[in-house]
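**Q** Generate coordinates for the sequence data below:
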Amino acid sequence: MTDLGAVITWCDRAGSGTGPVAGMRIGVKDNIDVDGVATTCASRFFDGHVANRDAEVVARLLDAGARITAKLNMAEFAVGVTSQNTAAAVPRNPWDTSRVPGGSSGGSGSAVSAGLVDASLGTDTGGSVRLPASACGVVGLRPTWGAISNDGVFPVSEEFDTVGPMARTVDGVARLFTVLADHPGSAAPTTRRIGVPTTFFTDDVDNGVADAVHAATRVLETLGYDIVPIEIPGVADAQDIVYTIVYSDLAHRHRIRVDRQPELFQPATLERISLGLSISDAQRAAAVRGRTEYRTGLKKVFTDVDVVLTPTMPVDVPRIDGGDDVVAQSRRMGQFSYPWSLHDGPTLAVPVGFHSSSGMPVGMQLTAAAHHEQQLFDMGSRYQAVTDWHTHSPG
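**A** Reported below is the predicted structural model:
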């Protein structure tokens, strides 16, 4: 297979434990510290920066017997949904190397899909685990916010950042979560009702995506779940609320770099970070209030249904040369992931088939109330027990 540009640095740190991930080859996104290995965040700013300790998530994996074998490519400073804005090699999708692997954890999705590692860690702020998982045909989890430590992880926005695992199967992701989480979550309540928001299946959703997700919904119905149409209060404003907070935080974090050495940024990174320079404190405060209102509305949703199902992306996986409008492409690809970043609970991205025209993977998102990861694992595992999409590998 053509070099996928998934790996920035190969390494080999063998754990000593005998836990549930013993012997697994795990790659970690290059904004997660591994002692003695460079952490570049795929940026020229951090060229040659070597970590002097393990991130908490890496230490947990090693204690449970995992092997850390690679630092994985990403969008520079985890800013971007295609991972093309990297100072390392251009990352590619193993299903079609002319297409993006998603982002910002593009190397994490690509490496698992191609079998370069058994599992990986990414980070998710606005969709950066779920989008690569969907684009590369693997499983990815955005856990309950705060369930997994971010210690030793270079931040984007502490309001939304979380480490998230990826693997080929739901069961693989569940094993990783039990190791990574401080408290693996509540026992799974009985799941009966799956809500499908009408606003996520409109005319602007690609037909190949909608068909695959509708087919998955029918499979879940045959497993005994009730499928009910729902509305998500305030969902039309969710993406803008996340963007306002995240871009404001990015501008604050990188202001000195923007002022002193803007030429070191990848152009697409600089364009997105610069959007935050004009966001006022009042605008950010209004967005924070909007987040509170949105979460209040979601609490009502999760009293009516147990899990919410949506597509992961509304579009087919874009080509690497698919356009120059970075912001527009980001908004479009993240249209369905950002609303669940505003939620404080978990979302699981699961492969559900292949696009009828391009042959690229398609994924669904399953979302539950905070600390109900096990509910998603149980449902996802039942789905994978009667389907074989997760067993397919790129040629």
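**Q** contacts, neighbours, all on C-alpha from now
**A** Fine.
**Q** show me what contacts residue 64?
**A** 15-22, 179 (Cα atoms under 8 Å, 6 or more residues apart in numbering).
**Q** State the pair within those that is farthest apart.
**A** 16 and 179 (14.2 Å; Cα to Cα).
**Q** Which one's more surrounded, these two?
**A** residue 179 (20 against 15; other Cα atoms under 10 Å).
**Q** Go ahead and confirm the more buried one touches residue 59.
**A** No - using Cα atoms under 8 Å, residue 179 makes no contact with residue 59, being 10.1 Å away.
**Q** any idea how far residue 341 is from the closest residue to residue 125 other than its chain neighbours?
**A** Nearest residue to residue 125 in three dimensions, chain neighbours excluded: residue 161, at 4.6 Å (Cα to Cα, 6 or more residues apart in numbering). Residue 161 is 9 Å from residue 341, where distance means Cα to Cα, to the nearest Å.
**Q** Then residue 367?
**A** Relative to residue 341, and taking Cα to Cα, residue 367 is found at 11 Å.
**Q** residues shared between the contacts of those two?
**A** Listed as contacting both residue 367 and residue 341 by Cα under 8 Å, 6+ apart is no residue at all.
**Q** Could you give the secondary structure assignment for residue 27?
**A** Recorded secondary structure, residue 27: strand (DSSP: H, G, I helix; E, B strand; the rest coil).
**Q** if I pick residue 200, what's in contact with it?
**A** The contact partners of residue 200, by Cα under 8 Å, 6+ apart, come to 310-311, 336.
**Q** Could you tell me which of those residues count as buried?
**A** 310-311, 336 (16 or more other Cα atoms under 10 Å).
**Q** Second chain to compare with the first, below:
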Amino acid sequence: MVHGGRAASRGPSPQRVDDHVNSVVTWIDDAGSGDGPLAGVRVGVKDNIDVAGVRSTCASRFFADRVAETDAEVVRRLRAAGAAVVATLNMAEFAVGVTSQNSAAGGPRNPWDTIRVPAGSSGGSGAAVAAGIVDLALGTDTGGSVRLPASACGVSGLRPSRGAISNDGVFPVSPEFDTVGPMARTVREVADAFAVLAGPPVARTVRRIGVPDVFITADVDPAVAEVVSAAVDDLAMLGYEIVPVEVPEATSAQDVVYTAIYHDAARIHCERLDSRPDLFQPATLERISLGRGISEAERRNAADARRRFCDGLAPLFEDVDVVLTPTMPVDVPPIDGGDDVLAQSRRMGQFTYPWSLHEGPTLAVPVGFHRESGMPVGMQLTAPVGHEGALFGVGERYQAVTRWYTVRPEVCVPD
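**A** Reported below is the predicted structural model:
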């Protein structure tokens, strides 16, 4: 089960590498404290997370001159742990979008193939980690915005249990769904960051992993299904019992999330929509404007549907400890992928949006490469609320016997 990988080649500085991927909005002169569990770790944070004295633009012309007065709580914790916060990272404007091309800073690019997207909305975070520009990045995940870039860029990323990591000092999309999550090359590094941001995870025993057939076989790129199925086989060889399961209400979950998020985003940006809609990136404006047509009654119905979805997961997690699906059902699309951003968003987020209804954590892990394009493919592991430790345990065991996380793109800062 030990899979080979190409080692990183010698390369230029982080700034020179970023010329190729455009992952950084603002460089920060920060050497770190030199003491603590994250001493020596170079960290980038998504540009909607406040860093005191630094522009926090949300990749929008609206906030081009906005300078944060204080550190977000997550930044404070990182610095207290010795990390050096060296950059704010590119993103989809106001964290709305799954390709990150709707950025006032110009779209970030995928270091594995710079004509392709890094996914989003935390696209700069995924690209910066994959290219070695930073060791650790923070993104935000509302409907998949940590997990999708992690998958597209071949790194690990966590959407934590709701409320496990503070959102203080983070500009919102939909407060009910917003989370802050760490991204790094390895699951171990993600777990170490989680311990700093939320407290040490509780170790959990995992014996049974549920795999919904519909997530592997239905409407999935065959090359993606092939790679994820091989990962399932690896986990079975590690001794986990693989159990076919069904996820109740999964087919309608994506629409529920869209209804809630677009409704909330339209109300957060109501004044900007009224006064200067021309300042939005076109794709952002198109998506946020959808929320203006969603009534309060429809938003309440979405909240009810979320409760039903979560209630349906209770017996599922009595049967299995973790659920496994592909992170993204399609290959990483090119930057020039067509004009229908809404259709592209639905397709890329088809498997992440349902788990955003869940209160518990989901971990994205790289599991190989698409046999035709050579782009990364990821799986996501989901557990009950507070069971991040279960995900880290499975992810670390998987990475101990595979080598996908060691493979580096050609556009990369040397180790």
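**Q** For stretch 248-255 of structure 2, list every residue counted as buried.
**A** 248-250, 253-255.
**Q** Now those residues in CSV, please, with extra columns for secondary structure and distance to residue 21 of structure 2.
**A** Listed next are those as CSV, based on DSSP: H, G, I helix; E, B strand; the rest coil; distance: Cα to Cα, whole Å:
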residue, secondary structure, distance to residue 21 of structure 2
248, coil, 39
249, coil, 38
250, helix, 35
253, helix, 33
254, helix, 30
255, helix, 32
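**Q** Pick the one among the residues you listed closest to residue 119 of structure 2.
**A** Checking these against residue 119 of structure 2 with Cα to Cα, the nearest one is residue 254 at 17.6 Å.
**Q** who's in contact with the alignment partner in structure 1 of that closest one?
**A** Matched across to structure 1, residue 254 of structure 2 falls on residue 239, judged by TM-score structural alignment. Applying Cα under 8 Å, 6+ apart to residue 239 of structure 1 gives the contacts 331, 335, 338-339.
**Q** cutoff 7 Å now
**A** If you count contacts by Cα atoms under 7 Å, 6 or more residues apart in numbering, residue 239 of structure 1 has them with 335, 338-339.
**Q** measure the residue of structure 2 sitting at the aligned position of residue 27 of structure 1 to residue 33 of structure 2 for me?
**A** In structure 2, residue 27 of structure 1 lines up with residue 44, judged by TM-score structural alignment. Computed with Cα to Cα, the distance linking residue 44 of structure 2 and residue 33 of structure 2 is 16 Å.
**Q** do the same with residue 23 of structure 2
**A** 25 Å.
**Q** What of residue 128 of structure 2?
**A** Residue 128 of structure 2 is 22 Å from residue 33 of structure 2, by Cα to Cα.
**Q** roughly how far is the helix or strand hosting residue 181 of structure 2 from the heart of the chain?
**A** For residue 181 of structure 2, the element it lies in under DSSP states H and E is strand 179-184. Relative to the centre of its chain, strand 179-184 of structure 2 is centred 7 Å away, using Cα atoms, centre = their mean, to the nearest Å.
**Q** cool, and stretch 126-143 of structure 2?
**A** 8 Å.
**Q** Tell me the residues of structure 1 aligned with that stretch.
**A** With TM-score structural alignment as the criterion, stretch 126-143 of structure 2 aligns to 109-126.
**Q** first to last residue in the matching stretch, what's the distance?
**A** 16 Å.
**Q** which residues does the counterpart of residue 142 of structure 1 in structure 2 contact?
**A** Alignment note (TM-score structural alignment): residue 142 of structure 1 maps to residue 159 of structure 2. By Cα under 7 Å, 6+ apart, the residues touching residue 159 of structure 2 are 141, 146, 179, 181, 361-363.
**Q** Find the pair from those residues with maximum spatial separation.
**A** Farthest pair in the contacts of residue 159 of structure 2, by Cα to Cα: 179 and 363, 12.9 Å.
**Q** can you map out the strands along structure 1?
**A** In structure 1, the segments counted as strands under DSSP state E are 7-14, 25-29, 67-72, 119-124, 139-142, 162-167, 193-197, 226-230, 307-311, 347-354, 361-367.
**Q** Nearest approach to residue 105 of structure 1 belongs to which of those?
**A** Closest to residue 105 of structure 1 of the strands of structure 1, according to Cα to Cα: strand 119-124, at 5.3 Å.
**Q** Just the helices from the stretch 151-300 of structure 1, written as ranges.
**A** 170-180, 207-222, 235-260, 267-274, 281-304 (DSSP state H, counting those that start in this stretch).
**Q** re earlier: correct me, but the match of residue 27 of structure 1 touches residue 86?
**A** Yes - applying Cα atoms under 7 Å, one finds residue 44 of structure 2 in contact with residue 86, separated by 5.8 Å.
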